[in-house]
Each structure stands twice: as C-alpha cells, then as structure tokens.
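Student: my questions concern the predicted model and sequence given below.
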Amino acid sequence: MRKLLAGCLALCIPALLTAQTPADSISRTEAIDSVVVTARRPLMVYKQTGNIAVDIEQLKYAPLFAGEKDIFKFLQLLPGVSAGKDGMSGLLVRGGSNDQTLILYDDVPIYNQAHAYGILSIFSGETVQSAEVSKGFISPAYGSRLSALTQIRTREGDRLNHRQSLTVGTLSLAGTLDGPIKRDKGSYLISARYFFPEAVLAIADNDIRYGFNDITGKLTYDIHRNHTLSLGVYSGDDHMKNKEDHAENGFGWGNTTASLRLESRWNDNLRSSVVAYYTYLQNRQETEFKDDGFSNWGKTTFKTHEFGARMTFDQRLSRVWSLEYGATFSHQRFEPMHTKSIINGQHKDRGYSSELLVSGALFLNNRFQWGGWRADVGVRGAAYDNSEQTRYAVEPRAQLSYDFGRDNSVWLSGTINSQALVQFNRYYYSMPIDFWTPFRDGRLQHAWQVSLGGRAKLHENLTLSVEGYYKRMRNLPLIYDSDDFLLNNGGFIYGTGRAFGIEAMLQYQTERLSLTASYTYTDSRRRSDGVTYPFEYDVPHDFNAFVSYDVVKRPGRKHTFSLNVAWRSGLPYRLTNESYPDTDGNPIIGITAYPTMRMRNYFRADVSYNMERRKRNGVRNWQFSIINATWHKNPVSIYPYRGSYKATVLIPIMPSVSYTRTFGK
C-alpha cells in the first residue's frame, strides 16, 4: 500500500506543479531577500546581431586609471573601435574620426566626452546603467554621423530603498545618493565627482593648477501606471592654469546637458518615447599679463548650443511584423571663436560670425521576425539648413539575420549615412580647444557600408564572433587654414575615404573566469587633391584582451584579479625631413598635410586586484591597479629636438588605489 501511495504521489505532484494556477491565486506571492547568480556573464553581449552592449557589472573589476571607473575604456576593447592616441577617450570606429561617432547620453548628443585632456571620459561608472555601440546596421531612428552610434544610459535610483556610496580614488573623490521619491512610484539619483590634484597643488603653492568636477542627476516618476516621466541633468568642467613671472595662462572646457523624457505604454502593442533636450559645450582660453602697471588680458571662447526633440513609436502590427517610426528635430548654434581683450586699457571684441544649423528627420523601420529569421528594412529622410542652403538626404538601411539557436547566428547589413557637421582640431595633438561648424558649399558628408558577420558557439563556454565590412566615404573636408575656413574663404579641400576590415572576438566564460579577446585587421585610406594616404588613425593590426578571475569566491566575499592587454600598429604621423631655423638658430621640422611615417607599435598591460566584501549594511570594495605595468613608452606625439626627433609619452607606469563604501540594500 505504501509503495502504491508513493507511486501516486510521484505521478501527481509534477502534474499539480505544471497545472494552470487558478485565477484567484495569481496575486499571492512570496518575497525573498535576494537571488544570487554565480555564473560569470560575458563582458560583451551581442544585441540584435551586430550591435554590442557592455556588461556594466564587470566595470568594477577593470584596471582603473587614477582610480576612475571609465566605461569608454571598456568600449575601446571592442573590435573595430579605437581610442586613437594612448589613453584617449575617443571612439574611432571602422576608419572614422571621433566626430563621426554619434555619442548619446540619455538621448542627448555629446560634443566633447573627455575629462583630463582626453584621458578620462565624462561618464561616471557609478551612474551608467548601459552602454551599447552600433557599428554596422544603425536604426533609422538615429543619424547625422557617418561611422557609429554609441548610446549611454543613466540608471534610475532605487525605488524601494535609500542608498549611498562614497569612492575615494588616488586622484578623485566621488559620491552617489539614490532612493525612492515615493515608494514604488519614483526615484532620485545624484552623483558628483571632484578631481582633487587642484587642491593639492594649491596647498603646495605650485604655479600649475588643474582639476575637474562634474555632477549627474536624474528624477523619475510614474505620473500614471502607463506613463513615466524622467528628468536628467549633467554639468562638468575642466580647468587648468599656469602661472609664470608676470603672466597667467588658462584653459577650460565643459558640458552641460538636460533632458526631459516621457515613456508611455498605450496598449500591449504600442509604446512611445518623447524626449526634449538641451546640450551645451564651451571651450575657453585665457591669458593675462601684468608688469609695472602695464596689463593685457584676453579670453577666447568656442561655444556649441543645441536644442532638440525626438519622438519614437514602437508598434506591433502582427505576430511577425513591427514598426518603429517617428521624427527628430534639432536647432544648433555654433560660435567657433570669439575673443574679448583689454590691451593698454582699450577694450576689444572680435570674432567669427556665429553659424546656425536646423535639422529635421522622419524615419521608419519595418521589423520582421519569423522562426530564426529577422529582417530590418527602413529609411531615414533628413533635411539640413545652414541659413544659406538646404540639403536633403535619403538614407535606406537594411539588415537580415538568422539565429540557429545556442548563440549561433549570421547577419548581413547595408547602411547609408550622412553628416552635416564638421569638427576641426586646432592642434594635431590632443587638446580640448576644438570647434564645430555646419557643412560648407552645400555638400554633406556621405558614407555607405556593407557588413557580413556571424557568431558561433564553439564550446559550452566558448563563443567566436567574426565580422567583415567595407565602407566608402565622400565629401570629407580636409582643413588646412582655420582662419580662411571660418571666414568662408576656402582654407580646405574635399576628399574621399574608404575602409575595409575583419573583426574577430573570442569570449570564454566559467564560474570564476571571464576572458574576452578581440583582433581587428583594417585598412583605412583617404584621398585629397589627388593624393592617397593612410588615415591618421589607421591601425592595420589591433589586439585587445581582458581577463578577470575570481581568486576568492564565497558568500559575502570575493577577490578578483584582472588583466588588460593591448597591442596595435603604430599610428601614421605627419613629419617631414625638411626643416628651417627658428629665431635661435635651432632647426624646426615641419608638419605636412598628409602622414609620412608611422610611430612604433603600441603595447600596454594593465593589472588590478579587487577585494569586495559584503557588510551588514552595504558593501566595501578595495581596488589596486597598475596602468602600463610593463612601463612601455608609447608615444603620443613626436617633435623635433636638436636636429632629431623626440617623443612625448603621456602614460608612464601609474599605480592607483580606490576605496568604495556602499550603504543600503
């Protein structure tokens, strides 16, 4: 009898567990404290085939530059993405320059993403929720750049509990507060950073001052169960001063952004998002000279303003067909160079004329999904007006992919992009005093690209992704005289560009180990005035590897060792053997319009050790890092020195330590 009863229970209990739950019992739930997932996640996650997202959680294990968690350092590990020069926070994608990558921070365009002369990005690791890069197929909802789209999202504050965190780094101090405005209805987030070498230098009575600070804030509130309103703000500023006998020189730059977003869910098949934003970039140079009653003062500013709005609808029409459609609008004002000065008591005010650009676009994307197939077929129609001319661009885009299951897929895409903006770097080396202007002579920059890729699971824990691309560009301005360019007197010529390459990424995951290795072969050329030359950021071979291993992993405690290795070909450089004497008779070697040589190959290895421990009321984290642990001298620039060449090295070996204490659940 007992055996019969046990057999009945063995058969009945699984059936009861899989049976449908009565409607009156659906609302009964049980709360648990937490769920811990011990499996390591991959560092890079493919979303919609060619688009890649970064696992933000692993950012805390990456080697820190001066104690700062920098999401851009992770994005630069992607195949096909380069930082440019050593330590820079640029994103140069598939033969494009930094200004050809559209960087959106909560859907707000960012015109300068750099702190500390490009060494750090403005995006604090404490506030970033997600980061995604689109290199091949770009949704028709986004445009105005030739190469790529990077989307950074700020996380919301916790809706249930108040939390606080404090981070003390080698050179910076950061604090974050977040929590509910009204429980389960809304939240707040505020985070601030201060780069404190400025204070140390002031105490030491040093003649050089440098520092930066920034603040990020976000408010989110459900004004209705189907409508959520959020307000985001960011403000940051870098400043440097150098005092000499009777003179004081200064640089500075900063971003200010604000956005208001309304997310709506109208029914199960229709969602919408409406965003209004403002973004502002200002760069400045200031000089003052005083001597025996004689005084000169001058300040030069470069400003960029943009107001804009975006409306997007996502509608499911059937089981296999969805639409994404909407419109964008922006109004941009550029003040490329304006100088105020006082010379011998006389006030002077001069500068180049400000310029306007008004842009608008309509977009539509058809998304079809059936079985393992997915097809995106869309178009973006844009209009650009610079107060003198109006130009139109039609940008068809399409992608076809097939998912075999178990992380095996292939995809093919074709994209056409246009760009109405021109960025000019006043210095060949990395300096923040750059300016933006609208298109000239009625010519928009254009690019088309095709790419073919696939992803295969080679083993239970091992995946390989490979993608090849070919890209053509035209109407690329090469500016050789900034004054003539800003006065509309020429000063530039148009050129073309082409790039092709193969990108591969290998990822291996176990419970304790995470490994990501990427390799890119690329060939990027430009042609201007009948001359074909390598693009100034052309890197034929680029290898990156990031590995992290949990040395200690038990409940409430984890120690993680991380290693980041980068090797790539040297960058092209513009120097000539011709020289001329300066006022002291020393030779000055000229800079040519086109690259004539390459720097030596680049290599850097960074290591870190992270110690995380859960406390009764939060988490404590120590991290020790060594940037450029092998002390490899990677040149950033080359300059003439006593009839020969000498290189500037920006990042020597650089140890750092960071302490983070988080309070709250």
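Tutor: On my side now, so go ahead.
Student: make it CA atoms for all contacts and neighbour counts henceforth
Tutor: Will do.
Student: which residues of the stretch 451-600 of the chain fall in strands?
Tutor: Along the stretch 451-600 of the chain, counting by DSSP state E, counting those that start in this stretch, strands occupy 462-479, 492-509, 513-528, 531-534, 541-554, 557-568, 572-573, 579-581, 587-589, 597-598.
Student: for the stretch 101-250 of the chain, that is, sorry about that
Tutor: So, for the stretch 101-250 of the chain - with DSSP E, counting those that start in this stretch - the strands run 101-105, 108-109, 114-115, 120-121, 128-134, 148-154, 163-168, 172-182, 186-195, 208-224, 227-243, 247-267.
Student: any idea which of these gets closest to P14?
Tutor: Closest to P14 of the strands of the stretch 101-250 of the chain is strand 247-267 (C-alpha to C-alpha; 35.6 Å).
Student: any idea how far the top helix by length along the chain is from the middle of the chain?
Tutor: Ranked by residue count under DSSP state H, the longest helix found in the chain is helix 2-18. Distance, stretch centre to chain centre, for helix 2-18: 57 Å (C-alpha atoms, centre = their mean, to the nearest Å).
Student: the helix or strand that that helix is followed by packs against which elements?
Tutor: Reading on from helix 2-18 to the C-terminus, the next helix or strand found by DSSP states H and E is strand 44-47. With contacts taken as 3 or more C-alpha pairs under 8 Å, 6 or more residues apart in numbering; DSSP states H and E, strand 44-47 sits against strand 51-54.
Student: before we move on, back to that, any chance of the strands of the stretch 101-250 of the chain in TSV with distance to L356 and mean neighbour count as columns?
Tutor: Shown next, in TSV, are the strands of the stretch 101-250 of the chain (distance: least, C-alpha to C-alpha, whole Å; neighbours: other C-alpha atoms under 10 Å):
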stretch	distance to L356	mean neighbour count
strand 101-105	19	22
strand 108-109	16	23
strand 114-115	25	24
strand 120-121	28	22
strand 128-134	28	20
strand 148-154	24	21
strand 163-168	42	19
strand 172-182	37	20
strand 186-195	33	22
strand 208-224	28	19
strand 227-243	24	19
strand 247-267	19	19
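Student: take the one below as the second:
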Amino acid sequence: MRFLIVLFVLLSSLLLNAQVVVSGYVTDKTSGEPLIGATIYEESTKKGTTTNVYGYYSIALSGDSAILKFSFVGYGNQRFQFALNEDIKWNVEMDPFNELNEVAVNASQSSNIQDETQMSSIDLSMDKVKALPVFLGEKDVMKTIQLLPGIQSGTEGASGIYVRGGGPDQNLILLDGVPVYNASHLFGFFSVFNADAINSVQLIKGGFPAHYGGRLSSVIDIRMKEGNMKEFHGEGSIGLISAKLMLEGPIVKDKTSFAISGRRTYIDLLARPLIKAAAEDQGFGGYFFYDLNAKLNHKFSDKSRLYASGYFGNDKFYATLNDEYVDNGTTYSYRFENQLKWGNGIAALRWNYLINPKLFSNTTLTFSKYNFVVGFSEQDEQISSTGTESQEFSFQYLSGIRDYSAKVDFDYTPHPDHYVKFGTGYTYHTFTPGVNTFRQEQGSTVEIDTTFGATLINASEFWAYAEDDYKITTRLKANLGAHFSGFIVNGRTYLSFQPRASVRFMLNENSSIKASYAQMAQFLHLLTNTGIGLPTDLWVPPTDTIKPQYSTQYAIGYAQTIAKKYELSVEGYYKKMTNLIEYKDGASFFGNQESWEEKIEVGEGMAYGAEILIEKKVGKTSGWIGYTLSWSNRTFENLNFGETFPYRYDRRHDIGVAITHKFNERVDIGVVWVYGTGNAVSLGTERYLSYDAAFNGYYWEGQEIEHIDSRNGYRMPSYHRLDIGVNLHKKMAKWERTWSFGVYNMYNRQNPFYLYFSYDDSGDRRLTQISLFPLIPSFSYSFKF
C-alpha cells in the first residue's frame, strides 16, 4: 500500500499551476442511465478525458475560459463554454439521435479507435446484440462476442468463450464487478446474461489494464442497467423456448431507481404431456432454466451514491419413474428419481463517494457462488399380509466455489494528461472440489450415511494495483501500471508481481500504432472433462504440488478511422502460458479413490496469431467483419509422449461477419456468417479388449480400449453457417411491439458436433459424423412500454 501512496503523492506534484476542475456525470436524458466511456474534449488545448463505469468525469483546466465538447456514439454532441473562475460541477444529459440521419454520423465520432491507449478491446453495443439473428431467437451477449476476431466458440451452438488460445477458466467474466464462474445455461447453448438487463459490455483480449487481475486470457466486463430515474418502463418477450420480463423506474424521481428482470424456459411444461404419454403415466421428467437480475440505485447527493445488485440463476434436469404391481397378494412399488442442477448466485453492494472533484472512490462488498449437483435416489417397498418391508438409498455429488470479497478503487485525474487508477482488495474462497454423500436405509434403520471424496478447501486472495493513462506528448500516450497479488492456501503463500504496459503513437490524425505487454497470474484452476458434455467443472486452488497459472502476452497493432465512418484494427499477438492442467488419459471427475491432484497432468501452452477487424458503428448499415489467423498448442510431459499437440480449439482460420441494416423505423434485418477451421480431436486408429484381473483374466470381460496415435491429431471438417433475422417494429400510443423472425443455418450445413468410429453391415469400420442443428426457424414477440 506504501507504493500506492507514494505514487499518489508523485502524481499530485504534477499540478504546477492553479487549475480549475470541471466534473460531473454524463447520463442518458431519457432514462438517467450513465453513459460509460463518453468523451469530454477541450477544443483549444486538445485535452480530454472519458467517463468511468459510473458515468463520472473530471478534467482539470487552466486559463480564463474553456469550451468543452461532450460526445458519445449514438447521441448528439453537446458543447458548453465555461469561465474558469472556480471549480465547476456540471452534469450533462445527452439525447439519443435517430441513426437514420446521416448528418449525425460525422457528429458522433467521439472516441476514435486510433486515439485510445487500450488495444485488444471492444465495446459491444446492446442494440447490436438485439438486432442480430441468434440461435432459437434467444438474444445472447456471449454468442455475439463469439463473432469477434480472436474468440473461438468451442462446439456447435455452445456459448463457450476461448480467447487467443486460452481455456474457458481463463476468462474473467464480471457482472457488475462480481466474478461469474459458470456463464452457461442449457448445457452451454445459452449464456446466463439476459440482454434486457444489461447496460454495457466490454471485452479485453490483451494489454490488460492493471486494475484487472486473476485470469490469463480475457476480461468480459458486463454492467447491468441501473434503472430509469425518470419514468416507469418495461419490456419483455415470448419466444420458442423462453419468456422474459424487465421492469424499471424511479422509486423517488431523480433520486432512487430500480431495475428487475426475470427469464424462464418452458421446455419442460410443453414437453411434460408427451413425456408422460411415452412413459404411460409411470414417470415424468424435464429440463428448465431461470434467472433473475435486480438492482437498486440511490443518490444521496452529487458526492455520494449507493448501488445494490444481484443475480441468481439455475438449471435443472429431472426425471422420475414410478412402478407398482401386485403378485401373489403382495404389492410391490418402486420409485426412482434423479436430478442434475447447477447455478450461480452473486450480490454486490457498492458505494461511490466523490472525495474531491479529482478523486473518485468506489467501495464494494461482493458475494459469488457456483454449485453443481448430480444425484439420484431409489425407493423399494413390499406390502403383504405379514407387514411392510422398505429399502431406500440415495447418492449425491456436489462441487462448487463460494467467494466473499471487499475492495476499494480510486479514479484520480490530477491533470488532463493523466488518468490514474489505484486500489486494493481481498477475497475469501471456499472450494468444494467434489464431495459425495451416500445414504442407505432398511426399513426405519439407517445402515449407511456417509460423506466421502474431496474436503472443503479455504483460501485467501489479496491484491493491489496502480496505473496511469499518461499522455506523454501530443502523439505518444501510454498506460503504465502494475498489479500485485497473493494467494494463501493450506499454509502456502503464492505471490505475483505483474507489470502491464500499453503504448499508442499517432501517425497522423486518423491512424496510430499500438503495442502492449502484460503479465498475468491466475490462482484458480478448472478441471474440465470435455467428453461428458455436462457442466462437471471443478474449480480448484493451487496446492503444494500444483502451482498457479501464469502468462505473458505481447501484442502490436495498427488502428485507423477511414472516411470518418469505418474503424480498422490489425493486431498480432504472442502468448506463453505455464502451469496449465488437464486430466490424465482416461481420468475424469468420476471415481474417488484418488484426489483430483493425482488425476491431472501439468504442462504449458503457447498461442500466437493475427486479427483483423473492420467495423462501422453508425448509419443505416452497421456491423463488422473479422478475421483471425491463429495457432494454439499444448505440451505435457506425460501426454502425447511428451510431444507438443494442438489445443482442442486450435483453429487456423476464423471469419465472423455481423451486419445489420435499418430500412426505416419499422423494419431492420441482421445477417451473420461464420467460418472456421475444424476443431482438433483425438481419434482411435485401433481398438482392442483389455485384460481385467477382476474377472479371472477373461479378456471378453474387460473394457474395449482405443489406441490413439497422437492427441488431437485429427481435424474435423470446417464449420460454417449463415443466419438471417428480420425485426418488424410498430409504435403504438403508449407502447412498442416487435416481431422477430430468424433462420439459423440458412443453407442447412451439416456441421460436425461429434465424430466416432462405427461398423457398417459388412463389418468394416468407418468414421461417422454427428450433426446437431440443421436449418432452424425461430420467432419471438417482444414489447416495450
């Protein structure tokens, strides 16, 4: 902490001349929602700043007067002149404009890509998310992110995120600043983020600012809506598989607001009659997921604000089978139940306090949990003239992680050429890496009631950081910082110092070159068994034998705004990762004779490639085209004979096209086309029976084993598809409705989901492909009021 105080004092000494500070909040005029990343620009000195994630800005100016220009993409610019006699508090409410007005295009270019120090970062528009066609009509932030360069989607239809050769555990997914450990619904086909509840999304793939830490590959920073401070509004939709509703409005106008949204699938309700008929009324089953977002926002004053937010969601698959019959006067009854469920819960309480116009503080208390449960129970009962006999047994497997965290963050703007962030925090982790419970009853007697498997592990994590976004000259700007973190588990302490640097040099008014360097440390591991297809992920900490993950990433790029409408970015990157873990051949989360540490291998990874993105953000036609050329490899001493092999989601070529066009206020369309090199998979070249001594050495009693020449040595066929969607809007007197129609996989491409060897009628072995999703139409009805 002494380092942070010294840095604070040194930066304060930059104030050599008396300056006047203009500060305040920039919000949407119609709703009061903060505008994150709005640009504030002083016309004569060319000095500027941006709003933080709460819409706050501060700029120190000298001289007698100044003209400030406020701008944000999708909103009309505002311009104000100030006499610089004393500090000024100036809140700005901005009007959204009609993007069909082409005159507004030039006026909306507020923060051009070539001006920003940060590279490998993309801000995602929620309007774009809602306009693009999606799988089964379910608007999904994570599916839209998959269309961006450097992002792999994993398997067909899944919402997984694999960034620049990293695994799913290497993504720091934040919802209102709280980590979300499992972002998937419906076995990965949808994400947990309800688009109606989200205000902004930022993706960072490299050059990470120092205030982020804890993961190796990416940060996905999602902010929920704070609630309309002006008027009560709502929106909702009904689609093929789910319905959702969002309500927001003021509790006390311009002082206290709320936002609450909920979503639930009704697949189980629609399918229940069919399942019962198929089971002849002897059983039923189903699957559903639901989630709930809520947020309260209270303004004590211009200096003090309080936010409370939360998310809770669950997936549940269940099946029940009943049977009863009578034989020789004895009634036999049987009941079998099984369930599979997983879910997240998070909560955050944050307090913003403006210490002075230059120093903004944010204090946060958070809670996060993820649980996975699979289990079954069986009941048998016999009723006869001599009495009743019953037997019951049950089994349950539980894994998860639970966090309690506190942190304080500061934004400090001593001078227009400096934007400083610093802070510190602490998290208390509780890991449940696979706990089993077994219970057996005979009549009224409990014969077995036991818990076995891995035990709970408690750990502490702490961190501190400081960074400065520093304009060195008119052409040269840098973000320099460091992140220090530590992890304490089972008496062992791991420490990590992680320097970060991003540099931007302006070639001319419209173009720049950028470079970045970042060291990252990750104190969590995720054990994933990709062959099961279920969310059986085990979050585990480092131990005496398993060290934290580390990575070093270098990136260099070029950015340009073309004709004031198009943004071009070209980036190359190289990333080295160490202390990665994978299951040993044949191991999984099943089987508890061994601890999880004995089931894994430790190795390293390397990823490198190039990305190109061309984007148009405003106008009738908008969207992007992205291309990725990449390599991702893994090396484990005891896997693949110690030879380097491609990562499962290594994809040489990847193309994502996402275009929307607005014909008028009533009709718009969206088109998505994706192409990717096939995933790398392991396929057996031979198959033979194993010897099993437990069955007296009879070979036919053993298991069939496949011989694999090389790990991930075979490529699936390439993946590509076309999606098209149309949205039809109609404004009524007090509300607006939208019909959305879409087609997923327009030309019915049979994309590979799974490959296996089978035998034809003549006994010859052949490779068989399983494809999941053909051409799938969808529709939904949504409304706003």
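Tutor: It's in. This one's a predicted model, so the numbers in the text were calculated from it and none came from an experiment.
Student: what would you report as the TM-score here?
Tutor: In this superposition the chains share a TM-score of 0.90, using TM-score structural alignment, normalised by the length of structure 1; 639 aligned residues with a C-alpha RMSD of 2.9 Å.
Student: if we can go back for a sec, out of the strands of the stretch 451-600 of structure 1, which gets nearest to L364 of structure 1?
Tutor: Among the strands of the stretch 451-600 of structure 1, strand 462-479 sits nearest to L364 of structure 1 (C-alpha to C-alpha), with 23.3 Å.
Student: so how far does that closest one sit from its counterpart in structure 2?
Tutor: Compared with structure 2 after the fit, strand 462-479 of structure 1 shows a mean deviation of 1.4 Å (mean C-alpha distance after the TM-score superposition for structure 1).
Student: buried residues in that strand?
Tutor: For strand 462-479 of structure 1, burial by neighbour count (16 or more other C-alpha atoms under 10 Å) applies to 463-479.
Student: re earlier: out of the strands of the stretch 451-600 of structure 1, which is closest to K243 of structure 1?
Tutor: strand 587-589 (26.5 Å).
Student: mind giving me the packing neighbours of that closest one?
Tutor: strand 579-581, strand 635-641.
Student: same list, those, but as TSV with distance to Y427 of structure 1 please.
Tutor: Converted to TSV, these look like this (distance: least, C-alpha to C-alpha, whole Å):
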stretch	distance to Y427 of structure 1
strand 579-581	20
strand 635-641	11
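Student: so which of those is the most packed in?
Tutor: strand 635-641 (a mean of 17; mean count of other C-alpha atoms under 10 Å).
Student: any idea how far that strand is from the chain center?
Tutor: 28 Å.
Student: excluding its backbone neighbours, what's nearest M506 of structure 2?
Tutor: In space, and not counting its chain neighbours, M506 of structure 2 is closest to S512: 4.2 Å by C-alpha to C-alpha, 6 or more residues apart in numbering.
Student: structure 1: which residue goes with that neighbour?
Tutor: In structure 1, the residue paired with S512 of structure 2 according to TM-score structural alignment is S409.
Student: now the helix or strand harbouring that match on structure 2. Mean distance?
Tutor: Secondary structure from DSSP H and E places S409 of structure 1 in strand 408-419. Superposing on structure 2 and averaging over aligned pairs (mean C-alpha distance after the TM-score superposition for structure 1), strand 408-419 of structure 1 comes out at 0.9 Å.
Student: now for I457 of structure 2: which residues touch it?
Tutor: T430, F431, T432, V489, N490 (C-alpha atoms under 8 Å, 6 or more residues apart in numbering).
Student: pull out the buried residues from those residues.
Tutor: Those of the contacts of I457 of structure 2 that meet the buried threshold are T430, F431, T432, V489, by 16+ other C-alpha under 10 Å.
Student: counterpart of the first one in structure 1?
Tutor: Meaning T430 of structure 2. With TM-score structural alignment as the criterion, T430 of structure 2 matches R333.
Student: just the element for its match, please.
Tutor: Assigned by DSSP H and E, R333 of structure 1 falls in strand 321-343.
Student: list the helices and strands the helix or strand just after that strand packs on?
Tutor: Note on strand 321-343 of structure 1: by DSSP H and E, the next helix or strand toward the C-terminus is strand 346-351. Here strand 346-351 of structure 1 touches strand 321-343, going by 3+ C-alpha pairs under 8 Å, 6+ apart.
Student: compute the inter-axis angle for the strand it packs on and strand 346-351.
Tutor: 160 degrees (axes from the mean of the first three to the mean of the last three C-alpha atoms, to 10 degrees).
Student: strand 321-343 of structure 1 vs structure 2, mean deviation?
Tutor: Strand 321-343 of structure 1 sits 1.5 Å off on average (mean C-alpha distance after the TM-score superposition for structure 1).
Student: and that strand, what's buried?
Tutor: In strand 321-343 of structure 1, counting by 16+ other C-alpha under 10 Å, buried: 322-339, 341.
Student: quick one: the counterpart of I581 of structure 2 in structure 1 and Y494 of structure 1, what's the gap?
Tutor: Aligned by TM-score structural alignment, I581 of structure 2 pairs with P477 of structure 1. Distance, P477 of structure 1 to Y494 of structure 1, by C-alpha to C-alpha, to the nearest Å: 5 Å.
Student: residue in structure 1 matching K253 of structure 2?
Tutor: By TM-score structural alignment, K253 of structure 2 lines up with R183.
Student: surely its match touches G157?
Tutor: No. Using C-alpha atoms under 8 Å, R183 of structure 1 makes no contact with G157, being 11.3 Å away.
Student: who has more neighbours, these two?
Tutor: Between R183 of structure 1 and G157, counted using other C-alpha atoms under 10 Å, the more crowded position is G157 (24 against 12).
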